[in-house]
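> I need the structure of the sequence given here:
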Amino acid sequence: MAAFAHSAPCWVDVQLPDLEAGKRFYGELFGWTFRAGEAVERGGHGVDALSGGKLVAALAAKQDGRMPTAWGIYFAADDIVATVARIRQAGGQVITEPVRVGSAGVLAQAADPGGAVFGLWQAGDRSGFQKQNEPGSFCWTEVYTRQKDRVDAFYEQVFGFRGTDLGAAGMGESGTGESGRGESGTREPGTGGSGTGESETAGSGTGEPGTGESETPESETPEPGPIGSGIGGSGADVPGVDFRMWSPAGTEPGPDTAIGGRSVITDAFPAEMPSYFLNYFAVADCDATAGTGVHLGGRVSVPPFDIPYGRMAVLHDNQGAEFAVLQPPVSR
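The predicted model follows:
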């Protein structure tokens, strides 16, 4: 088993009020099949989602109705105890202390200084995605925040991310982090980089990774960062765009090594909108996927549009969980 490099996005899962309805929605939308997830110490139940027989995500039944209906992102940690300590030192909040999930691995949950929630996963028998950056699987993540300076410093200190500022700041301005190591194997949206995980996934969706995301009000969804803003190509100098791409420590910062990013929630949106992560799934046909999502009872909050990295849209599933889809550009 090859674990993901430290700081790489390695897993996503979603908390849903109705697990069976979620299986029907995502099964038809992405062609996923499902198998029972492992029982975990905190109780609950859920299923692993597979695309082409490879693990890509998990769906979990919410055990507490007060919890948000949302997709959660997990970053790989080679030493989860040390990473949790850095989170506290950098001004973040630890929501769930490291807890062993049988032989699968160890998880923790935290929030950055702006309040966006994310998970950590230290692999045991389960590593992370078996498939990503291909249709029906995860391809990108980005955090939305109002406290960009604190949040940028936080992720650099905790994960060792190196930042490339795009848009209003122009390309080529990089931040440097001290911690973290190695390449994640993922790429900026729609570029088709391959992941490094070869074994079973980090989360079963049963109280494992992904149980505390902040939910974004459904009627107020900012347009997504690097791709929504058309950054990284001809849109790199769009006025007012403020986006930072993250590259792992030990890599040259830039689009070729980026594994995610940070965007800013502007004053155009209500003050009560929380910070949050938006996760992207690759699809073969963005327009068809958006149409299918609506047919299945979901809704489109950002209709399909072209970007330098392909064609994208932002959707909510039939229970309100938000996610984005990205159709990579056709090779010529």
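> Going by C-alpha atoms from here, please, whenever you check contacts or count neighbours.
Fine.
> Show me where the stretch 201-332 of the chain has its strands.
242-247, 260-264, 276-282, 299-307, 310-316, 322-327 (DSSP state E, counting those that start in this stretch).
> Just to be sure, Ser113 is in a strand?
Not quite, residue 113 is Pro, not Ser. No. Using DSSP: H, G, I helix; E, B strand; the rest coil, the assignment for Pro113 is coil, not a strand.
> you'd agree it is up against Phe154?
Yes. Here Pro113 reaches Phe154: they are 7.4 Å apart, a contact under CA atoms under 8 Å.
> Give the residues shared as contacts by those two.
By CA atoms under 8 Å, 6 or more residues apart in numbering, Pro113 and Phe154 have these common neighbours: Gly91, Gly92.
> rewinding a little: which stretch among the strands of the stretch 201-332 of the chain comes nearest Phe34?
Closest approach to Phe34 among the strands of the stretch 201-332 of the chain (CA to CA): strand 276-282, 17.1 Å.
> for comparison, sequence B:
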Amino acid sequence: MTDYTAQSAQPVWLELSSPQSDVSTKFYSELFGWEFSGAGPLGLGSQALLGGRAAAGISPQPPQAPEGQPGFWSVYFRAESLDTFLTAVDASGGQAMTVVPEFDGEASVALVSDSGGTAFGALTFDDSRGLGTVGELGAAVYFELHTHSPEKADFYSEVFGWTKSTGTSTIREEAQLFTMPGDVDLTAAVVDLSGTQIPSHWEAFYMVEDVDAFAQKVPELGGALLVKPTNTPRGRVAKFIDPHNAAFGVIEPNWL
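Now for the predicted structure:
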């Protein structure tokens, strides 16, 4: 895919918070071929480059993080106005958790929870910072909202203007599907966690050429298999944890 610049309501950043960022950068560089240079749009840690374009970021956990806390990935979407975004979040039943109205020039960031309690981030900025690639090998290509309250997923249509339809997820042949606005084909499916103890979360799936070969490589680098390679309605999928128990997924997409 050609260069990507997130438009409003599209994914703009993926950030791994790691207890040992040096170990994490080594793991992901060997796994995806990422090269690390400089800080990402949050001004933390290092950004991962794929063919010279930003694919993600890895930052150290803050000093106040509980000892033994696992790593975790966060998904951020672009907002044109932080105030307008936060007003929409509140009106749609969500809640602001952390807000930084200005940092590093004209940028701002917020961490919020949607009306079902799932956390995600929003970034505003006036330059080209953010993801520089999606939809290519080693980059994010597909997203899923895993929630205990799928009936509240319309929150994202209300806040971001996403278009709701019926499609497929990596779990079901029929699922809520949201198409994000813009000139890049990006979708997010809703996965129902009802009846499970799994916390609600956002997942980004990274595109790989061969899920089975990838699954053999992960344990060799210090990660572990969570979900073995499986054919799903969206393509062949597998899920893993990295050396610090941060979960991530890969996919051979069947729609590209």
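> Indicate which one of the strands of the stretch 201-332 of structure 1 is closest to Gln130 of structure 1.
Here strand 276-282 is closest among the strands of the stretch 201-332 of structure 1 (CA to CA), at 14.1 Å.
> once aligned to structure 2, how far is that closest one on average?
With mean CA distance after the TM-score superposition for structure 1, strand 276-282 of structure 1 departs from structure 2 by a mean of 0.9 Å once superposed.
> which residues of the stretch 151-300 of structure 1 fall in helices?
In the stretch 151-300 of structure 1, the segments counted as helices under DSSP state H, counting those that start in this stretch are 286-295.
> Looking at the alignment, what corresponds to His244 of structure 2 in structure 1?
Superposed on structure 1 with TM-score structural alignment, His244 of structure 2 falls opposite Gln319.
> looking at it, its match is touching Gln15, isn't it?
No. Shown here, Gln319 of structure 1 and Gln15 do not form a contact pair, counting by CA under 8 Å, at 9.8 Å.
> So for the longest helix along structure 2, what gets flagged as buried?
Identified as the longest helix of structure 2 according to DSSP state H is helix 21-32. Neighbour counts using 16 or more other CA atoms under 10 Å place Ser21, Ser24, Thr25, Phe27, Tyr28, Phe32 of helix 21-32 of structure 2 among the buried residues.
> Could you do stretch 26-43 of structure 1 as well?
Result for stretch 26-43 of structure 1 [16+ other CA under 10 Å]: buried residues Tyr26, Gly27, Leu29, Phe30, Trp32, Thr33, Phe34, Gly37, Glu38, Ala39, Val40.
> and the two most separated of those?
Across these (CA to CA), the longest gap, 27.7 Å, separates Leu29 and Val40.
> Tell me which residue is most central in structure 2.
Val75 (3.5 Å; CA atoms, centre = their mean).
> Check the alignment and tell me where it lands in structure 1.
Alignment note (TM-score structural alignment): Val75 of structure 2 maps to Ile73 of structure 1.
> Also Glu220 of structure 2?
In structure 1, Glu220 of structure 2 lands on His295 (TM-score structural alignment).
> Settle this for me: Gln20 of structure 2 is touching Pro62, isn't it.
No. The pair Gln20 of structure 2 and Pro62 fails to qualify as a contact (CA under 8 Å) at a distance of 11.0 Å.
> neighbour count winner among these two?
Gln20 (15 against 10; other CA atoms under 10 Å).
> From Pro243 of structure 2, how far off is that one?
According to CA to CA, to the nearest Å, Gln20 of structure 2 and Pro243 of structure 2 sit 9 Å apart.
> hang on, the earlier thing: so the longest helix of structure 2 aligns onto which residues of structure 1?
Mapping helix 21-32 of structure 2 onto structure 1 (TM-score structural alignment) gives residues 19-30.
> From the chain's centre, how far out is that stretch? Work that out for me.
19 Å (CA atoms, centre = their mean, to the nearest Å).
> Mean deviation, that stretch versus structure 2?
On superposition with structure 2, the mean distance recorded for stretch 19-30 of structure 1 (mean CA distance after the TM-score superposition for structure 1) is 0.6 Å.
> now what about that stretch, what contacts it?
Counting contacts by CA under 8 Å, 6+ apart, the residues touching stretch 19-30 of structure 1 from outside are 16, 32-34, 46, 51, 59-61, 135-136, 283, 289, 292-293, 296, 317-319.
> switch the cut-off to 10 Å
Applying CA atoms under 10 Å, 6 or more residues apart in numbering, the contact partners of stretch 19-30 of structure 1 are 14-16, 31-34, 45-47, 49-51, 58-62, 135-137, 281-284, 288-298, 317-319, 321.
> Buried ones among those?
Buried members of those, scored by 16+ other CA under 10 Å, are 14-16, 32-34, 45-47, 49-51, 58-62, 135-137, 281-284, 289-294, 296, 298, 317-319, 321.
> Give me the common contacts of Gln319 and Gln15 of structure 1.
Contact criterion CA under 10 Å, 6+ apart; residues shared by Gln319 of structure 1 and Gln15: Gly22, Thr69, Ala70.
> check contacts around the alignment partner in structure 2 of Gly52 of structure 1.
In structure 2, Gly52 of structure 1 lines up with Gly51, judged by TM-score structural alignment. Gly51 of structure 2 sits next to Gly33, Trp34, Glu35, Gly132, Thr133, Gly138 when contact means CA under 10 Å, 6+ apart.
> quick one: the closest residue to Arg150 of structure 1 other than its chain neighbours from Arg88 of structure 1, how far?
Nearest residue to Arg150 of structure 1, sequence neighbours excluded (CA to CA, 6 or more residues apart in numbering): Pro113, at 6.5 Å. To Arg88 of structure 1, Pro113 of structure 1 is 10 Å away according to CA to CA.
> When the two are compared, which one has more neighbours?
Pro113 (24 against 17).
> Quick check: the aligned residue for the more buried one in structure 2?
Match for Pro113 of structure 1 (TM-score structural alignment): Ser115.
> So Ile87 of structure 1 belongs to a helix, correct?
Yes. Ile87 of structure 1 sits within a helix when classified using three-state DSSP.
> My guess is it contacts Glu97. True?
No. Using CA atoms under 10 Å, Ile87 of structure 1 is not in contact with Glu97; the gap is 11.4 Å.
> Between those two, which has more neighbouring residues?
Ile87 (22 against 14).
> what's the distance between that one and Thr96 of structure 1?
For Ile87 of structure 1, the distance to Thr96 of structure 1 equals 12 Å [CA to CA].
> Then Ala282 of structure 1?
Counting by CA to CA - Ala282 of structure 1 and Thr96 of structure 1 are separated by 30 Å.
> Perfect, I'm done here.
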